[in-house]
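Have a look at this fold, sequence not included:
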């Protein structure tokens, strides 16, 4: 039985994280031009993609493999994983800096600044996420709340300073502020957990090989998942244009709190599912997975009901009615997407806990292909709404594939 206190702090921290992202997105939507906001979305998508690879290679593996380590070795193991993460962030920053330098040489100054800002923001994002994952492993949900709270405070503080100094909110400036808040939150995580890198090269090499066994499949899953969830952006941009991309992403912002809350809440359960799986009690894994899927589905429905009552107020509050007219139906389609995504998140979590990353990659590959095909076909007839409907159908395909695997395959065999 999960402790009520742990669940309360987890819900509070994830609600805080979702609320922070929502308020930030709405603020940027109101102060940036549609073109600038569209470019920000592309840059942020790049950050999520790169951070997702880091999560897949190291952090998810840390969560899954830690319960299989001896108790007195777990802290040292986490420190070595942090070392691997620091090395990865360093190389990411070097590559980003080199690309930015070449962009300057070619007189693409905007892309030069943007590339460097993306690299730095990715490093901060991943390091902050490390301490959040470590806190969840040790069931210190209050640490997660404090880290997310500090991130929200620093974001608000930095943007307030920019406003007082009359700085324009360009894409590069926004990303630098985002990176600064992530690093500050990561530093608080270091203070709370007392975890610093441990440079035992031989052990680090062994940890990398162990993490790579499942991480290579989870990284593939991340790449495919990116295509699966961002195909609407690529299709709309190619068939209609950047203005339509801004319109679709503006509608998506209204469901962003719950789309962030659901995967975040799943992090609470993954360490526990991994421990149960390591003990060989697969029946308990199934029971907890079913409860989680029901909880996440109900959460998505509750959010949809809340959004129905506050949608018009939010449009007026952030002065969006003139620039983004007619996105109501897009918001409805996004909520349908969230419902199926919520159920799939619970099922994918069980696949991770059972250390079956190959199956996860297979399901995401099929779903990604369906997402591209459906989005392209529907967008050709129904414009922006068709692209969103395409990824809704892709989630249905993913759900069908997951249920089939649980019933027919050797997914549960150890």
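Yep, it's here. Remember, predicted model here, so these are calculated numbers, not experimental data.

From now on I want contacts and neighbour counts done on CA atoms only, so please keep to that.
OK.

what comes up buried for stretch 93-108?
Buried residues in stretch 93-108, counted by 16 or more other C-alpha atoms under 10 Å: 93, 96, 97, 99, 100, 101, 103.

Which residues are in contact with residue 163?
By C-alpha atoms under 8 Å, 6 or more residues apart in numbering, no residues touch residue 163.

in terms of contact, does residue 368 touch residue 223 like I think?
No: with contact defined as C-alpha atoms under 8 Å, residue 368 does not count as touching residue 223 (9.7 Å).

more crowded one of those two?
residue 368 (27 against 20; other C-alpha atoms under 10 Å).

The more buried one: what's it in contact with?
So residue 368 contacts 224, 225, 227, 228, 229, 231, 394 (C-alpha under 8 Å, 6+ apart).

count of neighbours near the second one?
The local packing of residue 225 (other C-alpha under 10 Å) involves 22 other residues.

in the helix or strand that contains it, what counts as buried?
In the assignment (DSSP states H and E), residue 225 maps to helix 201-239. Buried positions in helix 201-239, judged by neighbour count with 16+ other C-alpha under 10 Å: 204, 207-208, 211-212, 214-237.

got it, and stretch 364-383?
364-380, 383.

can you give me the helices for this protein?
Taking DSSP state H as the test, the helices found in the chain are 4-31, 34-54, 60-65, 74-105, 109-137, 141-164, 171-193, 201-239, 242-253, 256-278, 282-317, 328-353, 357-408.

could you say what helices and strands the helix holding residue 225 packs with?
Helices and strands touching helix 201-239, by 3 or more C-alpha pairs under 8 Å, 6 or more residues apart in numbering; DSSP states H and E, are helix 34-54, helix 60-65, helix 74-105, helix 242-253, helix 357-408.

Deepest-packed of the ones you listed, please.
The highest mean neighbour count among the helices and strands packed on helix 201-239, using mean count of other C-alpha atoms under 10 Å, belongs to helix 60-65: a mean of 24.

Just give me the residue closest to the centre of the chain.
With distances taken as C-alpha atoms, centre = their mean, residue 48 lies nearest the centre of the chain, 6.2 Å away.

Just give the closest residue to that residue, not the sequence neighbours.
residue 122 (7.6 Å; C-alpha to C-alpha, 6 or more residues apart in numbering).

who touches that neighbour in this structure?
Here residue 122 is in contact with 47, 48, 50, 51, 89, 179 (C-alpha under 8 Å, 6+ apart).

adding another structure so you can compare the two:
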């Protein structure tokens, strides 16, 4: 009898393992991890990301899930601190047993998690930090949605050069002294070389800098009238505030984080109708349709917290779900990675350009639309359709 029970236990274990595949999968559930900025000054980004995953999971689960398995999102806070990102993902893998990862925080944060992602062949969709350092070199299980900061700034400066530039343009760059800032400067440098314009000043600052009086005064003295503003949120607002104090007449290219309502509330008082380039729609039928879905799966408070990061995380989980669905009932990480790698022209409903990861960098959603702020009413208008730069 003992032998029979052992044999039966072994059979049941083997059957369950066969059905479950890799960690994070049972016959009823798929656990998707989310490492995010849920506390601290940038927590409004993390909350928006989490809402995007929640809406996508709700929609997928209501439609029957992935071959009967419902998606569960497991979120860990990293406070935007890379060392905490590593710890958070360690917990998600070792304690929660996630199958894949959809929330990846900032650039330095996802880079800190890369050893764990690679070691576990963890299917990962990067939706918040499309920096070149994330996909170059390519990691086999990592798929990135979004244009690079480099292309975003190049695209804006190209539009300014061709459509808006003063008769004698003088360019200037101010950017963070980190990996993000390096990417911004790559786009700026590309524009300077291609357009043959005057490069008057390049200034770096430490992350967390609040007073930019000296830096902006240097820009003013150099005669800058086209500014690549590589500050983020409060930093970007403080830079523009100083420019207004000095009476600078300047065309401004900004990071896509500056099209979020909290950022606009900080920057609009300076009165500059700055540009942003974004790889997701900010308005129009696609966003109207998304907002209707959101009402079904998110609370009024969560909807109020949504921004562009909500949209991109939503399409990230939808793409991941499509790949998992293609694997059938025998779901594994290896199969999911393979199906993501073959994903082509996945329709996002107009939230972004269609997604295709069938390229050497496993990168998609790179097409950008250029938008301009109306500082008076804090709205953005589209200046271009989605374009690859």
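Yep, that arrived. Computed from a predicted model, the values in this text were never measured in an experiment.

Next, the TM-score between them, please.
Once the chains are overlaid, their TM-score stands at 0.27 when taken by TM-score structural alignment, normalised by the length of the second structure; 161 aligned residues with a C-alpha RMSD of 6.3 Å.

Could I get the helices and strands packed on helix 201-239 of the first structure in a markdown table, plus columns for distance to residue 132 of the first structure?
Below are these laid out as a markdown table (distance: least, C-alpha to C-alpha, whole Å):
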| stretch | distance to residue 132 of the first structure |
| --- | --- |
| helix 34-54 | 14 |
| helix 60-65 | 11 |
| helix 74-105 | 12 |
| helix 242-253 | 24 |
| helix 357-408 | 22 |
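
Of all these, which one comes closest to residue 20 of the first structure?
For those, the distance to residue 20 of the first structure is smallest for helix 242-253, at 12.0 Å, taking C-alpha to C-alpha.

Report the angle between that closest one and helix 201-239.
Angle, helix 242-253 of the first structure to helix 201-239, by axes from the mean of the first three to the mean of the last three C-alpha atoms, to 10 degrees: 120 degrees.

what's the spacing between helix 242-253 of the first structure and its chain's center?
19 Å (C-alpha atoms, centre = their mean, to the nearest Å).

between it and helix 34-54, how many degrees?
Computed by the same axes, to 10 degrees, the angle separating helix 242-253 of the first structure from helix 34-54 equals 60 degrees.

Please, which helix or strand holds residue 75 of the second structure?
strand 70-77.

Tell me the helix or strand right after that strand.
Downstream of strand 70-77 of the second structure, the first helix or strand assigned by DSSP H and E is helix 82-91.

helices and strands around the following helix or strand past that following helix, which ones?
Counting by DSSP H and E, the next helix or strand C-terminal to helix 82-91 of the second structure is strand 100-104. Helices and strands touching strand 100-104 of the second structure, by 3+ C-alpha pairs under 8 Å, 6+ apart, are strand 29-36, helix 43-62, strand 124-126, helix 308-326.

ok, 7 Å please
Contacts defined by 3 or more C-alpha pairs under 7 Å, 6 or more residues apart in numbering; DSSP states H and E place strand 100-104 of the second structure against strand 29-36, strand 124-126.

so which of the ones you listed comes closest to residue 55 of the second structure?
Closest to residue 55 of the second structure of those is strand 29-36 (C-alpha to C-alpha; 13.6 Å).

The closest one versus helix 82-91: what angle between them?
Strand 29-36 of the second structure and helix 82-91 are oriented at 170 degrees to each other (the same axes, to 10 degrees).

and the angle from strand 29-36 of the second structure to helix 43-62?
Strand 29-36 of the second structure runs at 170 degrees relative to helix 43-62, counting by the same axes, to 10 degrees.

quick one: strand 29-36 of the second structure to strand 70-77, angle?
20 degrees.

one step back: figure out which of the helices and strands packed on helix 201-239 of the first structure is closest to residue 115 of the first structure.
Across these, the minimum distance to residue 115 of the first structure, taken as C-alpha to C-alpha, is reached by helix 74-105, at 5.3 Å.

Off-centre distance for that closest one?
19 Å.

Run the angle between it and helix 34-54 for me.
Here helix 74-105 of the first structure runs at an angle of 140 degrees relative to helix 34-54 (the same axes, to 10 degrees).

So which elements touch helix 74-105 of the first structure?
Contact partners of helix 74-105 of the first structure among helices and strands, from 3+ C-alpha pairs under 7 Å, 6+ apart: helix 109-137.

Quick check: buried residues in the helix it packs on?
Neighbour-count burial for helix 109-137 of the first structure [16+ other C-alpha under 10 Å]: 111-137.

residues touching the nearest residue to residue 401 of the first structure once chain neighbours are set aside, list them.
Nearest residue to residue 401 of the first structure, sequence neighbours excluded (C-alpha to C-alpha, 6+ apart): residue 363, at 6.2 Å. Contacts for residue 363 of the first structure (C-alpha atoms under 7 Å, 6 or more residues apart in numbering) come out as 398, 401, 402.

rewinding a little: now the contacts of residue 368 of the first structure in TSV, with distance to residue 263 of the first structure?
Converted to TSV, those look like this (distance: C-alpha to C-alpha, whole Å):
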residue	distance to residue 263 of the first structure
224	17
225	13
227	17
228	16
229	14
231	20
394	18
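
For residue 331 of the first structure, state which of these is nearest.
Closest approach to residue 331 of the first structure among the contacts of residue 368 of the first structure (C-alpha to C-alpha): residue 229, at 15.7 Å.

how near is the residue lying closest to the closest one once chain neighbours are set aside to residue 374 of the first structure?
Nearest residue to residue 229 of the first structure, sequence neighbours excluded (C-alpha to C-alpha, 6+ apart): residue 391, at 6.9 Å. In this view, residue 391 of the first structure and residue 374 of the first structure are 7 Å apart by C-alpha to C-alpha, to the nearest Å.
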